[in-house]
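Trainee: only geometry, no sequence info:
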C-alpha cells in the first residue's frame, strides 16, 4: 500500500479491490486514464488507484476538464488537481472548454455538453498514451440517483439498470462505495479535495434527488434505500442482458440490411416480428433505429409503439420519425430509411451481382448472405425431384446459352407455363407482392433475358425436368453452416 492505512480505509480498499476484480475492470500492467475533477469522489478514486499501482503494475494518467463555467473557482480546481498529481508523480492532462457555447452550438443541455466534452478529452488521452481503460468516479449514490431520475421522468427497463460497473472501455471502481463511505475515506486518509458549489444548487432535478429525496428516504423510510435501489438495478440489468441476447437472435432472423451509397435501409419481416413478445419487438426495433441513426436520443416509446402498429397496417402506410427517418409498410415488411434518400430505380442501381456461371463452382451472394452451387447430375426417372424453395432442378440440355448469376435487369422475362405463359419479371414480382426495396437484391439465374430462377421465389417452367431429361443442372442455395 502507498501509506499506512487505518482500519476503515483498509476495509474500503479491500472492498473496491474485490469489486474491480469481480467485474474484470483491469488486467495486470494496464494503462488507465482517470477522470479527476478534484471533488471528494474523484480524489478518493485517485488515492485508491495509487494504492494498487505497484501491486498490479498499473500506469495511471489523470485527465481534468475545466468547463469554463465557474470562473476563478474552476481554474483553482484545475491547479489543485495539477498540484496533487505532481505530489504523487502522476502525469496530468488538462482541458478547458466553453461548455455553454458548446451546448448552444449543438442544441443540447449544459450537463450533456459537459459530459460529451469530458469523455472526448478522456478518449483523446487514452489514444495518446495507449491506455486500455478510462476510470471515472461514480458511486452507488450516483447510480441510485440515476435510477430515481429516470423513473421520475419516464423510462423503460433500460433506465432502471442504473450505472454500469463496466461499459466498454469505461470502468467505475468506486461504484460499490456509498457517498458516506467516500467521505469516510477522505477524512480518515486526510485527503484534500475541492467542493463544487453547483452540486448544491437545487434548480437541477438530479440535485434535488441527491440533496432532498434520497436523504429523506434514508432518514424517514428505510436507511438501506440506496442499497435496495441498487439491488433492483442489478436485477433489472441481469434480466435486460438475458432479453438483449434473445432479441439479438430474433434480430438476425427478422431484419435485413440493404446498403446503398447514400444511406442504409433496414427491412423487418413484419409477420415474424409480430409473433414475438412485445418487449422483444421493442428491443428489435430499437436496435434497428440505433443501427440506422447511430443514437436513440429523442426516440420515445410512442415512436416504437407506432412502428409496431404498422405491422398490421395497409401497404404503403408511412410514419415519420425523428432525424428524418421514415417507416413504411410494404407487403410483409417494414422498411426504415432516411426520407432524403429516395428509392432508385433498379436500372440505375448498376450490377449489384454479376457472375458468369461455371458448373461445379459455388458463389457467395452478399444480398442474401448465402452460397449458391451449380452441379450437373445424370438423371434417371426414378430420382425424386426436390420440392423445396432453395434447391431446383433444370433440364440442362434445354439451356441454350451462357448462364449468368446476377440481379434483375430491364426486359427480364420468366416462363410461367410450359406452353406460352411468358411474364415480365417485374410484373411477377408485383403479383407475388415482393417488396420493392428487396427486388434489386434478389439473385437471378438467367440466360440473356430469360430467367431460369428467381432465387427463393419462382423457377421457370421452360426448363422443367421430364421423362426425356438426361442431365439435370442442380442449383442449390445454402448457408455456410448448412454445407
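Mentor: Nice, I can see it. Being a predicted model, the structure only gives us computed values, none of them experimental.

Trainee: CA only for contacts and neighbour counts going forward, please
Mentor: Noted.

Trainee: where exactly do the strands run in the stretch 1-150 of the chain?
Mentor: Remark: strands assigned in the stretch 1-150 of the chain by DSSP state E, counting those that start in this stretch are 31-35, 59-66, 92-96, 133-135.

Trainee: what is the shortest one packed up against?
Mentor: Okay, so that is strand 133-135. strand 31-35, helix 110-129, strand 170-171 (3 or more Cα pairs under 8 Å, 6 or more residues apart in numbering; DSSP states H and E).

Trainee: in that strand, what's buried?
Mentor: Of all the residues in strand 133-135, those buried under the rule 16 or more other Cα atoms under 10 Å are 133, 134, 135.

Trainee: mind listing what the first one touches?
Mentor: It refers to residue 133. If you count contacts by Cα atoms under 8 Å, 6 or more residues apart in numbering, residue 133 has them with 26, 30, 31, 32, 33, 126, 169, 170, 171.

Trainee: comparison target below:
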C-alpha cells in the first residue's frame, strides 16, 4: 500500500473521529465525566463505540463498564459474540458485565415480538447497572444509518413530528455518541484501527421489519441520493428541534389554561392546533394516560369544541363540564394523611399550604381577599390528630353560620361546585369531624372568631 493511500485513510479516520468528538461535545453527553455503561453486542457499531470511548476516556474523565446481553437466540453464534466481547474488554482493561436471558421464552410471557422484548431486556439490564454503579450515562451505538431506518419505519406507520424525529442523541440518561456517523463510516473506522467484530446473521433475516428497510428500501433510496442516511438524519434533527419548541409552547399553554384540577377549554382553543394537541397530550399524560394514538388526541381536540366525555387508555376518561377539561380515573386514589405545617404534600401531587395570618395581612393584603371566604379557619381547632383526606361515603358537614348538618355531597351540589371539583376535593378532619371542606369553607366549630385573632389560611396548589 503506497504512502499516499495510507495518508488518505488516516485523514479520513481523523475526520470521522473529529466529527464524533464534536457531536459528543455539542450534545453535552459527558459534561462532567463519570462512570458510563456501554452497551456492546460485539458488532461493528458497538465495538467502534467502545474503542472510541476508550480512546477518549482520559480526555473526558470517563470510567467505562461494558454491558453485553446474550439473548439465547442464536446458540453457538451468541456464545461466540459473548466470548469476543469479553476478550476485547480484557485486552482494553475495561470491566465487562454479561446477562444471559431466554428472550424467546420471555417474549411469549410478555406477549410481544422478539425485537421489542430484546430491547426491553437490554435497557432494563443497562439501567440496573447504571444505578448499581452510579453511572452518569448509558452509551449505545446507534448510528445515522439506524436513525434513517427508524425514521422510515415510523413514516410507514404514519407518525407525527415526534416519531419522525427518530432517535434522540441524549434522552433520560441514554447517549448515542455515534449517531452522527453512517454505518459505512463505522466500517472505515474499524478497518483503520484494525478492529475485528462479529457479524450477526439475523441482520439478513427479512422477517424483521428493520432488515427490510436496511436491505431493500435504503439501497433504492440511495439511487436517488447516495447520502440519504445523512439527509434523513438531518431532517430528523430539525424536526426534533421544532417538536421540542412546540412542546415548550404547549407547557406554557397548559399553565395559562389551568383551572383547579382542569383546564379552561376557551383558553386552549385559542392556541394553534399543533400547540393545542401537544398540550392535550401533556395533560392526559399528567393524569396517567398510557400510550396515546393520533386518534386519541384528535378526539380530545373535538371534545374541547363539543363537550361531553370520552374514554382514553388504562381506564382514563376525559370530560368537559362548564367549559373545563378534566380527566378522571375509575380507580381514583383515596387517601388520609396527617396534616403537616406549613406544607402537606398530597399523594396525588397537590400541595396544601397552611399558616397563620396577621391582622395586617387580613386588612391590607389584597391577594388574600378572594381566599378569605372559603379558606379561613380557627388555628386553635387544629391538633396533631388533624388529617387531610378525600371524601368518603356518608360524609356530613356542618358549615359555619348555617346551623344545619347535611350530607357533604348534597351541600356541594347545592353550592353548584362542578362535578370534577367535587370528586377531587379535599377535607380537613379531626377525630371524625370535618373542620374544613374545599369549596365550602370552615365548619361551625372551626370558623375564626369575630376578631380573627387566631385566623389561619389554607392555600391549595395543584402541583401541575
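Mentor: Now that the structure is in, tell me what you want to look at. Quantities reported herein were computed from a predicted structural model and do not represent experimental measurements.

Trainee: how near is the counterpart of residue 336 of the first structure in the second structure to residue 280 of the second structure?
Mentor: Using TM-score structural alignment as the criterion, residue 336 of the first structure maps onto residue 327 of the second structure. Separation of residue 327 of the second structure from residue 280 of the second structure (Cα to Cα, to the nearest Å) stands at 11 Å.

Trainee: for residue 434 of the second structure, same thing?
Mentor: Counting by Cα to Cα, the gap from residue 434 of the second structure to residue 280 of the second structure is 36 Å.

Trainee: same check, this time on residue 437 of the second structure
Mentor: On the measure of Cα to Cα, residue 437 of the second structure and residue 280 of the second structure end up 30 Å apart.

Trainee: over to residue 339 of the second structure?
Mentor: 33 Å.

Trainee: with residue 150 of the second structure instead?
Mentor: For residue 150 of the second structure, the distance to residue 280 of the second structure - Cα to Cα - is 26 Å.

Trainee: please identify the most buried of the helices and strands packed on strand 133-135 of the first structure.
Mentor: Neighbour counts (mean count of other Cα atoms under 10 Å) averaged over each of these peak at strand 31-35, with a mean of 25.

Trainee: got a list of contacts for that strand?
Mentor: Residues contacting strand 31-35 of the first structure (Cα under 8 Å, 6+ apart): 42, 46, 58-64, 122, 125-126, 129-137.

Trainee: isn't residue 173 of the first structure right up against residue 164?
Mentor: No. Assessed by Cα atoms under 8 Å, residue 173 of the first structure is found out of contact with residue 164, at 10.7 Å.

Trainee: who has more neighbours out of those two?
Mentor: residue 173 (27 against 16; other Cα atoms under 10 Å).

Trainee: what secondary structure does residue 332 of the second structure sit in?
Mentor: Per DSSP: H, G, I helix; E, B strand; the rest coil, the secondary structure class of residue 332 of the second structure is coil.

Trainee: helices along the stretch 351-464 of the second structure, start to end?
Mentor: 359-364, 369-375, 408-414, 419-424 (DSSP state H, counting those that start in this stretch).

Trainee: and the aligned partner of residue 35 of the first structure in the second structure, how far from residue 355 of the second structure?
Mentor: By TM-score structural alignment, residue 35 of the first structure lines up with residue 39 in the second structure. Distance, residue 39 of the second structure to residue 355 of the second structure, by Cα to Cα: 52 Å.

Trainee: and what of residue 259 of the second structure?
Mentor: Residue 259 of the second structure is 23 Å from residue 355 of the second structure, by Cα to Cα.

Trainee: same check, this time on residue 30 of the second structure
Mentor: 44 Å.

Trainee: neighbour count: these two, which is higher?
Mentor: Taking other Cα under 10 Å, residue 30 of the second structure and residue 355 do not tie; residue 30 has more neighbours (18 against 14).

Trainee: list the contacts for the alignment partner in the first structure of the more buried one?
Mentor: Matched to the first structure by TM-score structural alignment, residue 30 of the second structure sits across from residue 26. Counting by Cα under 8 Å, 6+ apart, residue 26 of the first structure makes contact with 20, 133.

Trainee: how near is residue 26 of the first structure to residue 252 of the first structure?
Mentor: 32 Å.

Trainee: what segments of the stretch 51-200 of the second structure are helices?
Mentor: Ranges of helices within the stretch 51-200 of the second structure are 76-91, 103-110, 114-133, 144-156, 161-164, 183-192, based on DSSP H, counting those that start in this stretch.

Trainee: quick one, which of those gets closest to residue 293 of the second structure.
Mentor: Distance to residue 293 of the second structure, taken as Cα to Cα, is lowest for helix 161-164 among the helices of the stretch 51-200 of the second structure, at 11.5 Å.

Trainee: where in the first structure does that closest one fall?
Mentor: The aligned range for helix 161-164 of the second structure in the first structure is 157-160, by TM-score structural alignment.

Trainee: what's that stretch in contact with?
Mentor: By Cα under 8 Å, 6+ apart, stretch 157-160 of the first structure touches 146, 147, 148, 150, 151, 232, 233, 236, 237, 240.

Trainee: so what corresponds to the first one in the second structure?
Mentor: Taking TM-score structural alignment as the criterion, the aligned counterpart of residue 146 of the first structure in the second structure is residue 150.

Trainee: next one: the last one
Mentor: With TM-score structural alignment as the criterion, the equivalent of residue 240 of the first structure in the second structure is residue 243.

Trainee: distance check, its match against residue 113 of the second structure.
Mentor: Noted for residue 243 of the second structure: a distance of 29 Å to residue 113 of the second structure, by Cα to Cα.

Trainee: and residue 318 of the first structure, how far is that from residue 470 of the first structure?
Mentor: 52 Å.

Trainee: more neighbours: those two, which one.
Mentor: Using other Cα under 10 Å as the criterion, residue 318 of the first structure and residue 470 rank with residue 318 on top: 18 against 15.
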